[in-house]
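1. give me the fold of what follows.
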Amino acid sequence: MREISALRLQLHLLAVYILLGAGGLMMVVGFFGCFGAIRESQCLLASFFACLLIIFGAEITAGVFGFLNKEQIAEEIQKFYSDSIADNNINGTAIVLIYHKTLNCCGATNFEKNPELCPDQTEDTDCHTAILNFFDEKLLIIGYIGIGIAGVMIIGMIFSMVLCCAIRNSREVI
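-> Alright, predicted model coming up:
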């Protein structure tokens, strides 16, 4: 049991490190675009375009992977919820309470409801069903947000290439 908690902590720390790395990468990409436009540097603007293209490809890959593996992702979240119920420590209880409050559900199945974890619960929905319903309802919203972000990235790539070509053409004239 203790090994599972240590593994879960390592996975959470890995997620934090990935988010920190992504934030640092976005700062570098923003620097390339901003400083390249200010200094009229073709190299920095081309680097900005290349970074946006790589991030765009990663977003498309993650979106396709998430859409194709929707059921497995929902199962992993259900398993995480069930493991949190099995943990009788304060972290497991806090995670379960967040699930109950957010999804307005109680218990892993209709037969496993714990009145201590959801005393004010009036709904009869179990959390495994609520997780599946949440994924079915919110998948389109997540997809539309992803398409919107991809559109903004495409506009950024177009503008960086237009600016890069305009800089090259203005230097040929002089």
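
2. use CA for all of it now, contacts and neighbours both
-> Fine.

3. so residue 121 makes contact with residue 106?
-> Yes: contact criterion CA atoms under 8 Å: residue 121 and residue 106 qualify, at 7.0 Å.

4. which one's more surrounded, those two?
-> residue 106 (28 against 14; other CA atoms under 10 Å).

5. which non-adjacent residue is nearest the more buried one?
-> residue 126 (5.2 Å; CA to CA, 6 or more residues apart in numbering).

6. same thing with residue 84?
-> residue 92 (4.4 Å).

7. any idea whether the one you found is helix, strand or coil?
-> Assigned by DSSP: H, G, I helix; E, B strand; the rest coil, the conformation of residue 92 is helix.

8. okay, now it: neighbour count?
-> Other residues close to residue 92 by other CA under 10 Å number 19.

9. check contacts around it.
-> Contact analysis of residue 92 by CA atoms under 8 Å, 6 or more residues apart in numbering lists 83, 84, 85, 86.

10. point me to the helix or strand that includes the third one.
-> Meaning residue 85. helix 70-86 (DSSP states H and E).

11. okay, buried residues for that helix please.
-> Across helix 70-86, burial judged by 16 or more other CA atoms under 10 Å covers 74, 78, 80, 81, 82, 84, 85.

12. show me what that helix packs onto, helices and strands only.
-> Judged by 3 or more CA pairs under 8 Å, 6 or more residues apart in numbering; DSSP states H and E, helix 70-86 is in contact with helix 90-103, helix 127-173.

13. the last one versus helix 90-103: what angle between them?
-> Going back to what we said before, that points to helix 127-173. Here the directions of helix 127-173 and helix 90-103 differ by 80 degrees (axes from the mean of the first three to the mean of the last three CA atoms, to 10 degrees).

14. need the buried residues of helix 70-86 in TSV with distance to residue 39, can you?
-> TSV is the format used below for the buried residues of helix 70-86 (distance: CA to CA, whole Å):
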residue	distance to residue 39
74	47
78	51
80	50
81	51
82	55
84	53
85	56
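
15. sequence B follows; please return its structure for comparison with A:
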Amino acid sequence: MDCGTSLAKYILFIFNTIVSVIGILSIVYGVLILRSIGTIEVNGQVGFPPQALMPIVLIGLGSIVVFISFLGCCGAIRESVCMTMSYAVFLLILLILQLTIVVLLYTNKDKFEDAMGKVIDQAWDSREAREGGVFDAIQKSLKCCGRASSADYLINLQTLPESCCEGSCLNPANIYGGCRAKFVDFMSVSTDNAKYVAIGLIGVELVGFIFACCLANNVRNYKRRNAY
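-> Take a look at the predicted model:
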């Protein structure tokens, strides 16, 4: 095995080890965010609130990255053309998928925020039909009150639920702000962070893809030369 192939092999192994650690950290970070968000209970059923979407995506992405990196490590150490090329193909698919998501998020930010706002609108509109359980759970999770503000309750001649306030609702200073703006802001910040992370991963994955192709090509040529 020539020096260039050996160098590519060990660089690819070290690279994938680092990426695996990043993937594991992404999973841990996502789990910690989920724990901080907590769960909501509606009509006896426990689930995650809407803002749990981003950490769940982060956990899923981290799991995929760990799997692909493990494949790359094995391919590099075993000098397997099949495993290395499979790793390169998976990496390319992941790279294209991430790039597509980033572009869509950048070009459709307003539509995304509008869609997130409609999630709160729908929860508010269905509030009476579902005895307020869903929206109360959202208010507790986000620490917010009403669709736009606490005035939404007052307009409907309703008293503020306990989930609207930090302490006594008799003190206006204890009343939270509107849920729509808070949820949209939360999702906007989360998606911005996700975009920056994805851009960084795209650059890293591109380097890994190039090294994987180089290693697979060198190993294939080496085996062909030895076959004669």
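
16. about what we covered before: which stretch among the helices and strands packed on helix 70-86 of the first structure comes nearest residue 38 of the first structure?
-> With respect to residue 38 of the first structure, and counting by CA to CA, the nearest of these is helix 127-173 at 10.9 Å.

17. circling back: nearest to residue 101 of the first structure among the buried residues of helix 70-86 of the first structure?
-> residue 81 (13.2 Å).

18. for residue 145 of the first structure, grab the count of nearby residues.
-> 12.

19. nope, residue 141 of the first structure is what I meant
-> The tally of other residues near residue 141 of the first structure (other CA under 10 Å) stands at 10.

20. map it across to the second structure for me.
-> Residue correspondence to the second structure (TM-score structural alignment): residue 141 of the first structure is matched to residue 193.

21. distance of that match relative to residue 199 of the second structure?
-> Residue 193 of the second structure is 10 Å from residue 199 of the second structure, where distance means CA to CA, to the nearest Å.

22. likewise residue 85 of the second structure?
-> 23 Å.

23. the two: which is more packed in?
-> Between residue 85 of the second structure and residue 199, counted using other CA under 10 Å, residue 85 has the larger neighbour count: 21 against 16.

24. which strand or helix spans the alignment partner in the first structure of that one?
-> Aligned against the first structure by TM-score structural alignment, residue 85 of the second structure finds its counterpart in residue 46. Here residue 46 of the first structure sits within helix 42-68, counting by DSSP H and E.

25. what about the nearest residue to residue 90 of the second structure once chain neighbours are set aside, which SS state?
-> Once flanking residues are discounted, residue 90 of the second structure sits nearest to residue 68: 6.8 Å by CA to CA, 6+ apart. With three-state DSSP as the basis, residue 68 of the second structure sits in helix.

26. ok, residue 68 of the second structure - contacts?
-> 87, 90, 91 are the contacts of residue 68 of the second structure under CA under 8 Å, 6+ apart.

27. look up how far residue 74 of the second structure lies from it.
-> Residue 68 of the second structure is 10 Å from residue 74 of the second structure, by CA to CA.

28. how far away is residue 194 of the second structure from residue 112 of the second structure?
-> 14 Å.

29. please read the previous query as pertaining to residue 196 of the second structure.
-> Residue 196 of the second structure is 17 Å from residue 112 of the second structure, by CA to CA.

30. what does the residue nearest to residue 90 of the second structure align to in the first structure?
-> Residue 68 of the second structure maps onto residue 29 in the first structure, by TM-score structural alignment.

31. from residue 125 of the first structure, how far out is its match?
-> Distance, residue 29 of the first structure to residue 125 of the first structure, using CA to CA: 45 Å.

32. and for residue 83 of the first structure?
-> Per CA to CA, residue 83 of the first structure is found 19 Å from residue 125 of the first structure.

33. swap in residue 103 of the first structure?
-> According to CA to CA, residue 103 of the first structure and residue 125 of the first structure sit 9 Å apart.

34. with residue 36 of the first structure instead?
-> 54 Å.

35. which of the two has more neighbours?
-> residue 36 (21 against 17).

36. next up, the contacts around that one.
-> 42, 43, 44, 45.

37. from the middle of its chain, how far away would stretch 74-87 of the second structure be?
-> 28 Å (CA atoms, centre = their mean, to the nearest Å).

38. can you get me the start-to-end distance on that stretch?
-> 10 Å.

39. buried residues, it. List them.
-> For stretch 74-87 of the second structure, a neighbour-count test (16+ other CA under 10 Å) marks 74, 75, 76, 79, 80, 81, 83, 84, 85, 86, 87 as buried.

40. surely the last one meets residue 71?
-> Yes: A contact is recorded between residue 87 of the second structure and residue 71 when judged using CA under 8 Å, the distance being 5.9 Å.
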